[in-house]
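K.L.:
Requesting a structural model of the entry that follows:
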Amino acid sequence: MRLHHVQIAIPVGAEDECRRFYVDVLGMREVAKPPVLAARGGLWVGCAEVEIHLGVEEDFRPARKAHPGIQVEDVDALAERLSTAGIAVAWDENLPGYRRFHVFDCFGNRLEFLQPV
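P.N.:
Prediction:
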């Protein structure tokens, strides 16, 4: 088994704002949704083997604790990119063997980025 994707909830009509964060700031690419699923709204993004499906939820509440942990090749460069874009980066030294930080996306969903040391 392996993980295919992670679903994160977003508010109705938030696709363009999510594109600005996930594609423009994080550097992910947009993944085409099948037409039957595209009709539901939302946005799929990915990079390498990681896919995040941003699904519309009528009664949206951000995931402040639950989060995907995304391993990256250069955690410091990503942290700098996010900081430059005005996104607060919260470093966490509590996971032995990794440098990692947490951020919140444009709607308050928590994301973790980490790199083995």
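K.L.:
CA only for contacts and neighbour counts going forward, please
P.N.:
OK.
K.L.:
mind listing what the nearest residue to Glu30 once chain neighbours are set aside touches?
P.N.:
With sequence-adjacent residues excluded and distances taken as C-alpha to C-alpha, 6 or more residues apart in numbering, Glu30 is closest to Val45, at 4.4 Å. Applying C-alpha atoms under 8 Å, 6 or more residues apart in numbering to Val45 gives the contacts 22-23, 28-31, 51-54.
K.L.:
how about this one, so we can line them up?
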Amino acid sequence: MLFSFKGIDHVQLAAPKGSEEEAIKFFADVLGFKEIEKPAELKKRGGVWFTFGTSQLHIGIEEPFQAAKKAHPAFEVQNLEELKRHLAANHVKFIDDPNLPGANRIYLSDPFGNRIELLEWD
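P.N.:
The predicted structure is shown next:
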């Protein structure tokens, strides 16, 4: 094979029109992702971009909007128990899921109803 995949550059989640500030409050202020500037040509489409680790999360505006209830990104975290306490303190509801052997994981929804998985491997 003359090609190979190197990793994930970014994950995109959809959000409704005008939701950029709410996205910043959740992904930057609560989850701790760092907001990054979108290229000038793409700014007119709306949305907001974040970086974490070596990847990016793009929140794209979609009209009409429909949240992803099953399809989801899974973010690997360090110290999930501390993150769970942080989420609870910020009134973010989550569901523990013990069904993946070797992983401590939870599911939550972003402010727009998109499903997100957070997990820490043993």
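K.L.:
Now tabulate the contacts of Val45 of the first structure in JSON lines and tack on secondary structure.
P.N.:
Output for the contacts of Val45 of the first structure, formatted as JSON lines (DSSP: H, G, I helix; E, B strand; the rest coil):
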{"residue": "Tyr22", "secondary structure": "helix"}
{"residue": "Val23", "secondary structure": "helix"}
{"residue": "Met28", "secondary structure": "coil"}
{"residue": "Arg29", "secondary structure": "strand"}
{"residue": "Glu30", "secondary structure": "strand"}
{"residue": "Val31", "secondary structure": "strand"}
{"residue": "Glu51", "secondary structure": "strand"}
{"residue": "Ile52", "secondary structure": "strand"}
{"residue": "His53", "secondary structure": "strand"}
{"residue": "Leu54", "secondary structure": "strand"}
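K.L.:
Alignment lookup: Phe26 of the second structure to the first structure.
P.N.:
Aligned counterpart of Phe26 of the second structure in the first structure: Phe21 (TM-score structural alignment).
K.L.:
wouldn't its match be in contact with Asp105 here?
P.N.:
Yes. At 7.0 Å, Phe21 of the first structure counts as touching Asp105 under the criterion of C-alpha atoms under 8 Å.
K.L.:
so the lengthiest helix in the second structure aligns onto which residues of the first structure?
P.N.:
What stands out as the longest helix in the second structure, according to DSSP state H, is helix 80-89. Taken onto the first structure by TM-score structural alignment, helix 80-89 of the second structure occupies residues 75-84 there.
K.L.:
what's the average distance of that stretch to the second structure?
P.N.:
Its matched residues in the second structure lie on average 0.9 Å from stretch 75-84 of the first structure after superposition (mean C-alpha distance after the TM-score superposition for the first structure).
K.L.:
List of residues touching that stretch?
P.N.:
25-26, 88-89, 99-101, 113-115.
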